[in-house]
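Colleague: Based on what follows, work out the 3D shape:
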Amino acid sequence: MAEIFLSDDLTDSDRFEELESIREKLIAAGADVNPIEGKNLGQSVANVFVPKNFAPLWNDKVSENDVIQVTKQSSIFIGLLMDFQSPSEIEDCNKITKSFCEAMLEGDKAGRGNVVCRVLYDMFKMAFPVKSKAIYLIYCTWLQCASKKNSTYLLELEGSKVERFVEKLVKDWEISDVEIRSLRREYQACLHRLGRYQNAASAMEDLLNSYSDADITGAEAISDAKLCILQSILTEGEYRFDHLREIDAIQALKGTPIYDLLEVFITGDLEGFEKFMEGSDLSEIVLDQEKLDTLQRKMRLLTLVGLCKANPDTTYKAIQDKLDLDEDGVEDLAVRAFQLKLLRGRLDQGNERLSTTYSIQREFTRAQWEDLADKLTVWQNNLENVRLSIEEVQNVELAA
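Modeller: Okay, here's the model as predicted:
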């Protein structure tokens, strides 16, 4: 969609007339909006653009076309106000934009997400003054509203472009660190809600790494770090978690139940998980039955990985005893591990064995890194020897 450029030729009289038109449409939808009085345009707009005045629009009885018409007209009107230049006028417009965005959030919660995302998408394409925070407010609100059901109007979600957007916010709008983290938090939540789990995990790590050493023990950092751990261990298809230890904000959680739970998923087994769940204070970890079932399924798979890592030729009996499964349960679990690429190998049903040639490395310690470095050095030396041998053969052929 082309960028929308708004006219700066309108007089205050024109704006008052447009505001009155919006007020009348809100009243027609069922809102109780006070009459517009006085000559202070900013205050008059602030009195109309409050969430309660837009609330009747979210009623199912109001047609989607009417909702689009009023919200679209209101969003463009905000743009018409943004040709103000003084700091106080721009700040007043920022407050009006924020109030309108809060109304859009209420609309999303009421089931009008598709309309809201469309309006916010179009607003994001408008040309606002450099010093206005309108784009920041609109983008954060859109991130909160976007979902799989209403993601037709998708704004930019590519990580590198979002980083450039953040850089521009810092440079042009003097956005604070707290506001930037708020944007990063909404961006991460949006990706997770849209099912882009790998991107969401990267965005969460970017958020946690944005905290300074002085901030990692603050309430915001603690909350984000806890959420990072929970999202990671609950995400289907994710079975490697040792890299989370390297994040300072997560290290700051050492000694807490949520950090202990992370350690169970890095190094523990099903028995250790069940003992942890029985003996720990989990008041800070909100886990419903569905989440508990997910964690238990993952721990069964990780326990199987551990057994196969210790013994690549594992008997059904050993798996049955460890996981309290019957023969069919063992085979179903092994097939699932193969599908998830946690293991490679085959089921030797005749001998009731699980023969594996590969299992994921759940924890990559310093010793493993050193072993990998040694192997790479050997491969490099071997390649160098091959290169020298080829050169010798070529020299002999040339001499002949």
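Colleague: going forward, measure contacts and count neighbours with C-alpha atoms only.
Modeller: Noted.
Colleague: Quick one: distance of stretch 358-373 to the chain centre.
Modeller: On the basis of CA atoms, centre = their mean, to the nearest Å, stretch 358-373 sits 29 Å off its chain's mean C-alpha point.
Colleague: Now do the buried residues in it.
Modeller: Buried residues in stretch 358-373, counted by 16 or more other CA atoms under 10 Å: 359, 360, 361, 362.
Colleague: Also stretch 164-176?
Modeller: For stretch 164-176, by 16+ other CA under 10 Å, it's 166, 169, 173, 175.
Colleague: right, and the first one touches residue 181 too?
Modeller: No. Between residue 166 and residue 181 there is no contact under CA atoms under 8 Å: 10.0 Å.
Colleague: any chance of the buried residues of stretch 358-373 in TSV, with secondary structure and distance to residue 27 too?
Modeller: Compiled in TSV, the buried residues of stretch 358-373 are given as follows (DSSP: H, G, I helix; E, B strand; the rest coil; distance: CA to CA, whole Å):
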residue	secondary structure	distance to residue 27
359	strand	65
360	coil	62
361	coil	63
362	coil	61
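Colleague: Return the closest of those residues with respect to residue 37.
Modeller: The closest of the buried residues of stretch 358-373 to residue 37 turns out to be residue 362 (CA to CA; 67.5 Å).
Colleague: Enumerate every residue touching the closest one.
Modeller: For residue 362, the contacting residues are 239, 240, 241, 242, 266, 267, by CA atoms under 8 Å, 6 or more residues apart in numbering.
Colleague: Could you rerun that using 10 Å?
Modeller: Residues in contact with residue 362 (CA atoms under 10 Å, 6 or more residues apart in numbering) are 239-242, 265-268, 302, 305-306, 309, 342.
Colleague: if we take those residues, which one ends up nearest to residue 327?
Modeller: residue 305 (17.3 Å).
Colleague: Could you give the separation of stretch 376-390 from the chain centroid?
Modeller: With CA atoms, centre = their mean, you get 44 Å for stretch 376-390.
Colleague: Let's compare: structure for the following, please.
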Amino acid sequence: MASHPVFIDLSLDEQVQELRKYFKKLGAEISSEKSNKGVEDDLHKIIGVCEACFKDGEPAQIDGILNSIVSIMITIPLDRGENIVLAYCEKMTKAPNQPLAKVCLQSLWRLFNNLDTASPLRYHVYYHLVQVAKQCDQVLEVFTGVDQLKSQFANCPPSSEQMQKLYRLLHDVTKDTNLELSSKVMIELLGTYTADNACVAREDAMKCIVTALADPNTFLLDPLLSLKPVRFLEGDLIHDLLSIFVSDKLPVYVQFYEDHKEFVNSQGLNHEQNMKKMRLLTFMQLAESFPEMTFDTLTKELQIGEDEVEPFVIEVLKTKLVRARLDQANRKVHISSTMHRTFGAPQWEQLRDLLQAWKDNLSSVREGLTNVSSAQLDLARTQKLIH
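Modeller: As a prediction, this is how the structure comes out:
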């Protein structure tokens, strides 16, 4: 989201006086006279009634009023500004409709970008900013990823507790529109827990697992098993379900669902979507071991009809997780390559062996080229001596 600098061509006293008069004219319970306690008291009183401008004003006019308030707010010293900033942020979350929520979002974004990058108040502004962004469907305008988020607070990192609170909010505002991003946020949240406090993260861990399972674009799930809060769930049904998606095939999931239908449904997981994902994961696992598979094998392993094999393989190829070729004439699928469903020690060993083989082959090629070059030089010398 674009950031606009705050600049008001009036003195602080004049701005305060104009704002008081404006809100008094709107019928707000505020005096038109400046406070004898100073600008901070004026701001408290102005912010206390600032929602009065939401009633009848035009968005452009309201934006100007809020901009004036922000221009005064950023002049308040840090040690005396926290209550003022928090009060203003709370008011901005009260916009009665989407157009005004967009105006409030712009105002909070302006405040955020005009605070010193080392100010701890930026965290509080950003937290409320995300809430307002949700109201006007502009979350992705203010949050595009965890790396971007961390860079925003590089000069004044929030506490672990603050980041956990923010990650929970970001998960909540992205879970209905961007499951992949929501899943990454939850994984980041679980990463903030240590061995000492992982046991209290049960609810966060369950949300993380459910979000990852529900995300149609998340297939590499075994990293979740290493997260400390997830390990504390061992023995629970949700951990059993995650383990199935990590390493088991479709029949195991089908049996789990038959035994625990109520549990799966209570987590908000869609059984048909689970089946679709497990079929794809099962196919990936088969592809690791079998470079060639018959249609009969796939109908049995994936529990689909023969007429569904070709459409299924085409859908798999669209994900680019597997490279394969359909052989309709011989009713076979030829696998070129596949992403590993899990990536543990065996996969690292396989990668090491592959890289070593490449290294050996390159050495052989280099040695061969050296021999050819030497032979050419010897031939050239011989011809020169003859002539």
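Colleague: Now the counterpart of residue 125 of the second structure in the first structure: which helix or strand?
Modeller: Residue pairing (TM-score structural alignment): residue 125 of the second structure is matched to residue 138 of the first structure. For residue 138 of the first structure, the host element (DSSP states H and E) is helix 134-145.
Colleague: any idea of the angle the helix or strand following that helix forms with helix 134-145?
Modeller: Next along the chain after helix 134-145 of the first structure, taking DSSP H and E as the criterion, comes helix 159-173. Here the directions of helix 159-173 of the first structure and helix 134-145 differ by 140 degrees (axes from the mean of the first three to the mean of the last three CA atoms, to 10 degrees).
Colleague: ok, residues contacting helix 159-173 of the first structure?
Modeller: 129-136, 156, 174-177, 179-181, 183-184, 187, 199-200, 202-203.
Colleague: Now go through those and say which are in helices.
Modeller: Among these, the ones falling in helices (DSSP state H) are 134-136, 177, 179-181, 183-184, 187, 199-200, 202-203.
Colleague: Drop anything exposed from the residues you listed.
Modeller: Buried by 16+ other CA under 10 Å: 134, 135, 136, 179, 180, 181, 183, 184, 187, 199, 200, 203, out of those.
Colleague: My guess is the third one contacts residue 124. True?
Modeller: Read it as residue 136 of the first structure. Yes. In terms of CA atoms under 10 Å, residue 136 of the first structure counts as a neighbour of residue 124; the distance is 9.0 Å.
Colleague: Distance of residue 333 of the first structure relative to residue 306 of the first structure?
Modeller: To residue 306 of the first structure, residue 333 of the first structure is 13 Å away according to CA to CA, to the nearest Å.
Colleague: what are the ranges of the strands in the stretch 1-150 of the second structure?
Modeller: Counting by DSSP state E, counting those that start in this stretch, the stretch 1-150 of the second structure forms no strands at all.
Colleague: For it, which segments count as helices?
Modeller: Secondary structure of the stretch 1-150 of the second structure (DSSP state H, counting those that start in this stretch): helices located at 12-25, 39-49, 59-73, 78-92, 98-114, 121-135, 139-142, 146-152.
Colleague: Need those in CSV (columns: distance to residue 189 of the second structure).
Modeller: Formatted as CSV, the helices of the stretch 1-150 of the second structure follow (distance: least, CA to CA, whole Å):
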stretch, distance to residue 189 of the second structure
helix 12-25, 42
helix 39-49, 33
helix 59-73, 32
helix 78-92, 24
helix 98-114, 23
helix 121-135, 15
helix 139-142, 18
helix 146-152, 10
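Colleague: out of these, which comes closest to residue 195 of the second structure?
Modeller: Using CA to CA, the nearest of those to residue 195 of the second structure is helix 146-152, at 22.5 Å.
Colleague: residues of the closest one that come out buried?
Modeller: Across helix 146-152 of the second structure, burial judged by 16+ other CA under 10 Å covers residue 152.
Colleague: Distance from the chain centre to it, please.
Modeller: 11 Å.
Colleague: And that helix against the first structure, how far off on average?
Modeller: Helix 146-152 of the second structure: mean distance to aligned residues in the first structure after superposition is 3.7 Å, counting by mean CA distance after the TM-score superposition for the first structure.
Colleague: hey, what's in contact with both of residue 136 and residue 124 of the first structure?
Modeller: residue 142.
Colleague: where do the strands sit along the stretch 201-350 of the second structure?
Modeller: Under DSSP E, counting those that start in this stretch, the stretch 201-350 of the second structure gives strands at 292-294, 322-327, 332-338.
Colleague: From residue 74 of the second structure, how far off is the counterpart of residue 10 of the first structure in the second structure?
Modeller: Alignment note: residue 10 of the first structure maps to residue 12 in the second structure; criterion TM-score structural alignment. Using CA to CA, residue 12 of the second structure is found at 11 Å from residue 74 of the second structure.
Colleague: For stretch 271-289 of the first structure, give me every contacting residue.
Modeller: 226-227, 230, 256-258, 260-261, 263-265, 270, 292-293, 295-296, 299-300, 303, 322-323.
Colleague: what do you get if the cut-off is 7 Å, keeping everything else the same?
Modeller: 257, 258, 264 (CA atoms under 7 Å, 6 or more residues apart in numbering).
Colleague: neighbours around the corresponding residue of the second structure for the second one, how many?
Modeller: I take that to be residue 258 of the first structure. The pairwise alignment with the second structure assigns residue 258 of the first structure to residue 238, based on TM-score structural alignment. For residue 238 of the second structure, the neighbour count with other CA atoms under 10 Å is 20.
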